[in-house]
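S.K.: This is the structure alone, sequence omitted:
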């Protein structure tokens, strides 16, 4: 009996010591669940993408530096090359008129049949914005609407029966011009299940497209103001 009591006391002592050790060691670990793992995986993917973007920028900068060095070694005037780069940047920023192949899209309200709610028969700012984004995603290199150049900071806002673009109100019909591969741009509008295709077939919105080898898009004429960028 004494032996059994001694064994019991010894077992309890060992168990207490082991429990204390486990508690102390567990303080060094953080217990996570599946949501935490998913969140960390997303953060890792974002960081990896940022790293790839930085690598691309470095590679592009190295290539540009190599071109400068080659021009200099050949005795050529680097200023000519730099001026070409400036012209490209101006085109991207919207400060020059552009021309090239592309498409023209005409958007007009449904004038024939009402769906019981007049809002379904009208072109809204959201419709214009989505269609412009679809064209950009399809490779459009420059876009305008009713002669107004679309930039990255352009707002398309509904103001009653009008849509405000670059601070100026414009009315339907809306003429969107886009420079890019005309077949791919046309598919972004006319292919089944695209946003524009559904607007036309479901709601009766007037949507007409025309391919052209000569699309002219005007430059941005307004002054661009920056609130936080310093010269």
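M.R.: Received it, and whenever you're ready, just let me know what you need. If you're wondering where the values come from, they're calculated on a predicted model, not measured in any experiment. Residues are numbered from 1 along each chain as shown.
S.K.: C-alpha from now on. contacts and neighbour counts both.
M.R.: OK.
S.K.: Buried residues, the longest helix along the chain. List them.
M.R.: Identified as the longest helix of the chain according to DSSP state H is helix 34-73. Across helix 34-73, burial judged by 16 or more other C-alpha atoms under 10 Å covers residue 68.
S.K.: again, but for stretch 82-97
M.R.: Neighbour count says stretch 82-97 has 91, 94, 95, 96 buried, by 16+ other C-alpha under 10 Å.
S.K.: contacting residues around the second one?
M.R.: In other words, residue 94. Neighbour list for residue 94: 149, 151, 219, 220 [criterion: C-alpha atoms under 8 Å, 6 or more residues apart in numbering].
S.K.: same deal with the first one?
M.R.: Contact partners of residue 91, counting by C-alpha under 8 Å, 6+ apart, are 97, 98.
S.K.: Which members of the buried residues of stretch 82-97 occur in helices, if any?
M.R.: Judged by DSSP H, helices contain the following of the buried residues of stretch 82-97: residue 91.
S.K.: How far off centre is the longest helix of the chain?
M.R.: Taking C-alpha atoms, centre = their mean, to the nearest Å, one finds helix 34-73 lying 18 Å from the centre of the chain it belongs to.
S.K.: and residue 8, what element?
M.R.: Here residue 8 sits within helix 2-26, counting by DSSP states H and E.
S.K.: So which residues make contact with that helix?
M.R.: Outside helix 2-26, no residue touches it (C-alpha under 8 Å, 6+ apart).
S.K.: Going through the contacts of residue 94, which ones are buried?
M.R.: Buried among the contacts of residue 94 (16+ other C-alpha under 10 Å): 149, 219, 220.
S.K.: and for stretch 104-111, what are the contacting residues?
M.R.: By C-alpha under 8 Å, 6+ apart, the list of residues contacting stretch 104-111 reads 121-123, 172-178, 203-212, 215.
S.K.: Need the distance between the two termini of stretch 163-177.
M.R.: Start and end residues of stretch 163-177 are separated by 17 Å (C-alpha to C-alpha, to the nearest Å).
S.K.: What residues sit buried inside that stretch?
M.R.: 163, 164, 165, 166, 170, 172, 174, 175, 176, 177.
S.K.: ok, residues contacting that stretch?
M.R.: Contact with stretch 163-177 is made by 102-109, 123-125, 132, 143-148, 154-159, 161-162, 215-217, as judged by C-alpha under 8 Å, 6+ apart.
S.K.: next, the one to line up against it:
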């Protein structure tokens, strides 16, 4: 076999091998490349999620640190102390431990002087009448109530004792002076309404009823006698 023939055969073999190698590489690339790209994209997405969560956590930590610094400041501590003291005082006021001063109304109610009702059961103020009036006042949103200068609370005991009414152990006779602290105009309008209970007592049984506004009402702290 001469040299020319050898070169031709060698060239053909080289060409065939090159083609086979190229096809093999192409097949592997076609098989592996999409999977590799998909994995990379998944990793990138996961990385973005982690980075976003880290940023969120950093913001939360920063907010917590700022809140701690603010609440550790003397100014915040002083404000918190004042707020708690005011809240405690408000609770004591609601529990009847302090006098209450403010605007409101004064209701004066006395037994009927009408000849048809005078000294009759229908013409006399009873504990049930007072309770209904108190309930109307509470529904009107008053802050505090007293009857003849005796503080009335949610658990106060009010009952008839012959010609008098006993309020938390205090015997009180007519006329009954009911004071209520709150929104003066609103309470006055409600209690003066034609559908109010005191209007019924006045127009039906001719009881002596007066309702007046007052900007300087004092309701004493609770004094309960057992």
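M.R.: Right, received. Where do you want to start? These numbers come from a predicted model, not from an experiment.
S.K.: Which of the contacts of stretch 163-177 of the first structure are buried? Put it as a PyMOL command.
M.R.: Only the buried entries of the contacts of stretch 163-177 of the first structure go into this PyMOL selection, using 16+ other C-alpha under 10 Å:
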select buried, resi 102+103+104+105+106+107+108+109+123+124+125+132+143+144+145+147+148+156+157+158+162+215+216+217
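S.K.: and the contacts of stretch 163-177 of the first structure, which of them are in helices?
M.R.: Counted as lying in helices by DSSP H, out of the contacts of stretch 163-177 of the first structure, are 125, 132.
S.K.: about what we covered before: and the furthest pair within the contacts of residue 94 of the first structure?
M.R.: The two members of those with the most space between them (C-alpha to C-alpha) are 151 and 219, at 10.1 Å.
S.K.: just checking, which of the contacts of stretch 104-111 of the first structure belong to helices?
M.R.: Among those, DSSP H puts residue 203 in helices.
S.K.: among the contacts of stretch 104-111 of the first structure, which are in strands?
M.R.: Judged by DSSP state E, those include 174-178, 206-212, 215 as members of strands.
S.K.: will you turn the residues you listed into JSON lines that also has distance to residue 24 of the first structure?
M.R.: Shown next, in JSON lines, are these (distance: C-alpha to C-alpha, whole Å):
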{"residue": "174", "distance to residue 24 of the first structure": "70"}
{"residue": "175", "distance to residue 24 of the first structure": "71"}
{"residue": "176", "distance to residue 24 of the first structure": "68"}
{"residue": "177", "distance to residue 24 of the first structure": "69"}
{"residue": "178", "distance to residue 24 of the first structure": "66"}
{"residue": "206", "distance to residue 24 of the first structure": "72"}
{"residue": "207", "distance to residue 24 of the first structure": "70"}
{"residue": "208", "distance to residue 24 of the first structure": "73"}
{"residue": "209", "distance to residue 24 of the first structure": "72"}
{"residue": "210", "distance to residue 24 of the first structure": "74"}
{"residue": "211", "distance to residue 24 of the first structure": "73"}
{"residue": "212", "distance to residue 24 of the first structure": "75"}
{"residue": "215", "distance to residue 24 of the first structure": "73"}
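S.K.: Return the closest of these with respect to residue 54 of the first structure.
M.R.: Using C-alpha to C-alpha, residue 178 is the member of those that sits closest to residue 54 of the first structure, with 30.0 Å.
S.K.: Tell me the counterpart of that closest one in the second structure.
M.R.: With TM-score structural alignment as the criterion, residue 178 of the first structure lines up with residue 180 in the second structure.
S.K.: Repeat that for residue 119 of the first structure.
M.R.: In the second structure, the residue matched to residue 119 of the first structure (TM-score structural alignment) is residue 121.
S.K.: what's the neighbour count on its match?
M.R.: Residues lying near residue 121 of the second structure (other C-alpha atoms under 10 Å) number 10.
S.K.: Over to residue 116 of the second structure?
M.R.: 12.
S.K.: With the one 3 residues further on instead?
M.R.: Residue 119 of the second structure: 13 surrounding residues under other C-alpha under 10 Å.
S.K.: Look up how far residue 214 of the second structure lies from it.
M.R.: For residue 119 of the second structure relative to residue 214 of the second structure (C-alpha to C-alpha), the value is 31 Å.
S.K.: do residue 47 of the second structure as well
M.R.: Using C-alpha to C-alpha, we find residue 47 of the second structure at a distance of 72 Å from residue 214 of the second structure.
S.K.: out of these two, which sits in the busier spot?
M.R.: A count of neighbours by other C-alpha under 10 Å puts residue 214 above the other of residue 47 of the second structure and residue 214, at 17 against 12.
S.K.: mind checking what the more buried one lines up with in the first structure?
M.R.: When the first structure is aligned by TM-score structural alignment, residue 214 of the second structure is paired with residue 212.
S.K.: I'd guessed that match sits against residue 181; true?
M.R.: No. If you go by C-alpha atoms under 8 Å, residue 212 of the first structure and residue 181 don't touch, sitting 10.0 Å apart.
S.K.: who touches both of those two?
M.R.: Both residue 212 of the first structure and residue 181 are contacted by 101, 102, under the criterion C-alpha under 8 Å, 6+ apart.
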